[in-house]
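Undergrad: give me a 3D structure for the following:
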Amino acid sequence: MSSERIPLAGVIGSPIAHSRSPKIHNHWLRTHGLKGHYIPMDVVADDLEQVLRNLPKAGFVGVNITIPHKEKVLEIADLVTDRATLIGAANTLIFRKDGKIHADNTDGYGFIKNLQSAGVDWDARRGPAAVLGAGGASRAVIASLLDAGVPEILLSNRTRVRADALAQEFGKRVRVFDWVQAGNMMDYAATVVNTTSLGMIGNAPLRVPLDGLQKGAVVTDIVYAPLETKLLETAREMGCHTVDGLGMLLHQAVPGFERWFGLRPEVDSATRAAALR
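TA: Model (predicted):
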C-alpha cells in the first residue's frame, strides 16, 4: 500500500455553498487525471486561525479564501506577497512544508488575464479606466490596472470617503468622482469596470447613467450572476466590447491550482461550462 497522501485544497468563506470554485478545481483534477480533492468549507471568523493551522495536518496543501475573510487572513499568514499587501487582502493560501502559511492575491491577475484573453483587443494604455466601487475587489482591480499601464483611474463609490481613501493610497493617477457624477466618467473612459455587487441577482440594480459610454470602449463587470448584467447588455447595444465576470473567477484560480497540484491548467470553454453547471 502507498503511504503517499492525496493533496487536498478547498475554499473557505461564510457563507460558501454558492461558490463555483469547487466545480472549477475538481474539473481540472478530473481532466488531468490528478489525485486530489477540492472542497467548500464554511468557517466563521472566530474559528478561522485554528482551522487554517490545523488543515495541513489533514493533508491540505492550500486553500482559497473568500468573503468575509480576505482581509483577516493577512494577520494570520506568516508570509504575505507584495501584491497581497498592496491590495490589503489575500484569496490564495499555500501551506508550506515548513509549516508556514503563505498568502497571495490572484484576483488582479485573474481580472487582467480575463480582459487579455476575451478577444476584445484590450490595451491598458489606450486611455483612462472608470472603476465603480471601492471595496476589496476594487483594490485588486485598481492595483492591476495601474500595473498594466492604465494612464489614469476614474473612481466612484456610493460612500465617497472610501474612494478618497483608495485615491490617497494609490496616488495621483486616481481621480475621484461623486457617485451622483459617476456617469460623467464614461465620457473619458477606454475601460469601464463595475466592481460593486449592484446588478447581481438578488441585489439592487446599477443605476449609473451610461449614455456617455464611448463606442469601442471595453466594459467589464466582475458580477457573473447573471453572466450578462444590465451594464454589459447596455454597453453591447451602444457598440462597446463587453467582457463578463466569469473569466476573472476562472483565471484567478489558475496560480493556486498550479501551486497545490503541480500542473498549470488551461482556462477553456470546458472550464467555463464546468463552472456554470
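Undergrad: can we go C-alpha only for contacts and neighbour counts from here?
TA: OK.
Undergrad: surely residue 161 is in a helix?
TA: Yes: under DSSP: H, G, I helix; E, B strand; the rest coil, residue 161 falls within a helix.
Undergrad: against residue 67, how distant is it?
TA: Distance of residue 161 to residue 67, given as Cα to Cα, to the nearest Å: 22 Å.
Undergrad: and for residue 274?
TA: Residue 274 is 22 Å from residue 67, by Cα to Cα.
Undergrad: please say which of the two ends up with more neighbours.
TA: residue 274 (16 against 13; other Cα atoms under 10 Å).
Undergrad: so which residue is smack in the middle of the protein?
TA: The centroid of the chain falls nearest to residue 107 when counting by Cα atoms, centre = their mean (3.5 Å).
Undergrad: who's in contact with that residue?
TA: 91, 137, 140, 141, 248, 249, 252 (Cα atoms under 8 Å, 6 or more residues apart in numbering).
Undergrad: from the residues you listed, which is closest to residue 149?
TA: Minimum distance to residue 149 across those is 12.5 Å, recorded for residue 141 (Cα to Cα).
Undergrad: mind checking how far the closest one is from residue 222?
TA: 10 Å.
Undergrad: cool, residue 27 as well?
TA: Look at residue 27 and residue 222: by Cα to Cα, they are 22 Å apart.
Undergrad: and the two? Which one has more around it.
TA: Comparing residue 27 with residue 222 by other Cα under 10 Å, the one with more neighbours is residue 222, at 24 against 18.
Undergrad: setting the sequence-adjacent residues aside, check what's closest to the more buried one.
TA: Nearest non-adjacent residue to residue 222, counting by Cα to Cα, 6 or more residues apart in numbering: residue 245, 4.1 Å away.
Undergrad: what number of residues lie near that neighbour?
TA: 25.
Undergrad: that one is in contact with residue 226, isn't it?
TA: No: taking contacts as Cα atoms under 8 Å, residue 245 lies outside contact range of residue 226: 9.3 Å.
Undergrad: so who does the closest residue to residue 216 other than its chain neighbours touch?
TA: Excluding the flanking residues, the one nearest residue 216 by Cα to Cα, 6+ apart is residue 240, at 4.5 Å. Neighbouring residues of residue 240 by Cα under 8 Å, 6+ apart: 213, 214, 215, 216, 217, 218, 219.
Undergrad: among these, which lie within strands?
TA: 218, 219 (DSSP state E).
Undergrad: one more to put side by side:
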Amino acid sequence: MDSFAVFGNPIKHSKSAEIYALFAHEIGISKKYNLKLAVQDNFNYLLHNFFNLGGLGANITSPFKENAYFLCNQLTERAEKARSVNTIKKLKNGTLLGDNTDGIGFISDLKRINWLDNNNQITSHEHEDEEPITNILLIGAGGAAKGILPILLTTITTCHINIVNRTFSRAQELTSYYQEIGYKNISCLPLHKLRYDTNKYSLIINATTSNIHNTIPKIPYFLITPDTKCYDLFYTKQDTLFITWCKKNGSNYCSDGLGMLVGQAAHSFFLWHNTFPTIDPVINHLRSVFYM
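TA: Below is the predicted model:
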C-alpha cells in the first residue's frame, strides 16, 4: 500500500518519488511513494480513495492544486492565502490538512543561491544607495504564481510585485484578491503594455508553462540587464528556453526551478515526518543523473 504519492497530469516526468526516497534514506524511513496520474473527472475520487485506503500524505502538482484546496478539511495560513494546495497530510483524526510549500521552497532556493540576503532583501550587485523598493516582475497568474505570491509579499517586505499574464483578467483577479486582504505592493499590467514599462526589475520570475509548449513569455528584451536576476520555476536537463533567452539578452544571474522543487519537497517531508532533510545533496544528485 502506498503511504505517500504525488497526483498530477502529466506525471511520468515527476521527480517527487525519487526525491522522497533520497530524503527517506537519509532519515531512515521506509515508506512507499508512488506517482498517480489523474484527470479532472477522477481526481477527487482518486485522492479520497488514496487516503481512505491508508494513504498518509500526498503531493499535488499541475493542474490540480486549486482543486485540492477545496478538498481539505483544514488549511495552513499559506495555503489559505494562496488558495492553492500542493501538500496534504492525513491527521490522526482522519481529516485532511492542506498546505502549500511552493512559496517557502522558492524562498529557500533564493537564499541557497544567494539571491536573498539575511534581511530577506534581493541581493544587489549595483550601488547600495539605490531605492530600497525592489521591483519584481511575475509572469503568470496560475497555480504556480499563486503558490509563491503569499511568501513573496510577506518575506520581501520592501518589494513591489507587478504581474503580467497572457489572459489579463486572471492577473487582475489575482491582484485584486491580494489588495483586498491588505497588500498594496502588488499591481498588474497587460502583457502588451510591458513595452512601455519604465520599471527596473531586480527579479523576473517565469511562472508560466511556456517551456512545455516550447515557447517563451513575450516580454521585452530591454527589461533584462546584466544585474537582472531571472528565475524560471520550470526546469530541464539543459537551460530552459526562458533562461537561454535571458542569458542571450545579457542577464548574468539565471536559475531554473530544480532547487525550488527540492526545497518545497523538503518542507512537505517536514510536514509529514517532523524532520527536515538535507537539500543540497539531493539537488546535486538530480543534476548528475538528469534524464528529462
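Undergrad: return the member of the contacts of residue 107 of structure 1 nearest to residue 197 of structure 1.
TA: residue 137 (10.1 Å).
Undergrad: which one in structure 2 is aligned with the closest one?
TA: Correspondence of residue 137 of structure 1 to structure 2, assessed by TM-score structural alignment: residue 144.
Undergrad: you'd agree that match is up against residue 205?
TA: No: Residue 144 of structure 2 is beyond contact range of residue 205, at 10.6 Å (criterion: Cα under 8 Å).
Undergrad: joint contacts of the two?
TA: In contact with both residue 144 of structure 2 and residue 205: residue 233, using Cα under 8 Å, 6+ apart.
Undergrad: more crowded one of those two?
TA: residue 144 (24 against 20).
Undergrad: need the three-state assignment for the more buried one.
TA: helix.
Undergrad: could you find the closest non-adjacent residue to it?
TA: Nearest to residue 144 of structure 2 is residue 207, by Cα to Cα, 6+ apart, at 5.7 Å.
Undergrad: that neighbour and residue 145 touch, don't they?
TA: Yes: using Cα under 8 Å, residue 207 of structure 2 is in contact with residue 145, at 5.6 Å.
Undergrad: show me where the stretch 101-250 of structure 2 has its strands.
TA: 134-139, 159-164, 186-188, 201-206, 229-232 (DSSP state E, counting those that start in this stretch).
Undergrad: reformat these as JSON lines; add distance to residue 74 of structure 2.
TA: Formatted as JSON lines, the strands of the stretch 101-250 of structure 2 follow (distance: least, Cα to Cα, whole Å):
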{"stretch": "strand 134-139", "distance to residue 74 of structure 2": "29"}
{"stretch": "strand 159-164", "distance to residue 74 of structure 2": "29"}
{"stretch": "strand 186-188", "distance to residue 74 of structure 2": "27"}
{"stretch": "strand 201-206", "distance to residue 74 of structure 2": "30"}
{"stretch": "strand 229-232", "distance to residue 74 of structure 2": "31"}
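Undergrad: just so I know, which of those strands lies nearest residue 55 of structure 2?
TA: Once the strands of the stretch 101-250 of structure 2 are compared by Cα to Cα, strand 229-232 is nearest, at 32.0 Å.
Undergrad: compared with structure 1, how much does the closest one deviate?
TA: Taken over the aligned residues, the distance from strand 229-232 of structure 2 to structure 1 averages 1.1 Å (mean Cα distance after the TM-score superposition for structure 1).
Undergrad: circling back to that earlier point, shared neighbours of residue 141 and residue 222 of structure 1, anything?
TA: residue 195.
Undergrad: that older thread, what does the residue nearest to the centre of structure 1 correspond to in structure 2?
TA: Matched across to structure 2, residue 107 of structure 1 falls on residue 102, judged by TM-score structural alignment.
Undergrad: quickly note the distance from that match to residue 179 of structure 2.
TA: 21 Å.
Undergrad: for residue 88 of structure 2, same thing?
TA: 28 Å.
Undergrad: looking at these two, which is more packed in?
TA: residue 88 (28 against 14).
Undergrad: so the more buried one is in contact with residue 51, correct?
TA: No: assessed by Cα under 8 Å, residue 88 of structure 2 is found out of contact with residue 51, at 10.0 Å.
Undergrad: mutual contacts of these two, please.
TA: In contact with both residue 88 of structure 2 and residue 51: residue 57, using Cα under 8 Å, 6+ apart.
Undergrad: residue in structure 2 matching residue 167 of structure 1?
TA: Match for residue 167 of structure 1 (TM-score structural alignment): residue 175.
Undergrad: no, scratch that, I was asking about residue 30 of structure 1
TA: Residue 30 of structure 1 maps onto residue 25 in structure 2, by TM-score structural alignment.
Undergrad: then residue 178 of structure 1?
TA: Match for residue 178 of structure 1 (TM-score structural alignment): residue 190.
Undergrad: skipping adjacent residues, who's closest to that match in space?
TA: Nearest to residue 190 of structure 2 is residue 168, by Cα to Cα, 6+ apart, at 5.6 Å.
Undergrad: overlap in contacts of residue 207 and residue 145 of structure 2?
TA: What both residue 207 of structure 2 and residue 145 touch, as defined by Cα under 8 Å, 6+ apart, is the set 138, 139.
Undergrad: quick one on the thing from earlier: distance of the counterpart of the residue nearest to residue 216 of structure 1 in structure 2 relative to residue 136 of structure 2?
TA: Per TM-score structural alignment, the equivalent position to residue 240 of structure 1 in structure 2 is residue 252. When distance is defined by Cα to Cα, residue 252 of structure 2 is 17 Å away from residue 136 of structure 2.
Undergrad: then residue 175 of structure 2?
TA: Distance check for residue 175 of structure 2 against residue 136 of structure 2: by Cα to Cα, it reads 14 Å.
Undergrad: got the residue ranges for the helices in structure 2?
TA: 16-27, 43-52, 65-69, 77-82, 102-112, 143-155, 168-180, 241-248, 258-273, 280-288 (DSSP state H).
Undergrad: would a markdown table of those helices with distance to residue 122 of structure 2 be doable?
TA: As requested, the helices of structure 2 are exported to a markdown table (distance: least, Cα to Cα, whole Å):
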| stretch | distance to residue 122 of structure 2 |
| --- | --- |
| helix 16-27 | 28 |
| helix 43-52 | 38 |
| helix 65-69 | 28 |
| helix 77-82 | 21 |
| helix 102-112 | 9 |
| helix 143-155 | 11 |
| helix 168-180 | 21 |
| helix 241-248 | 18 |
| helix 258-273 | 17 |
| helix 280-288 | 21 |
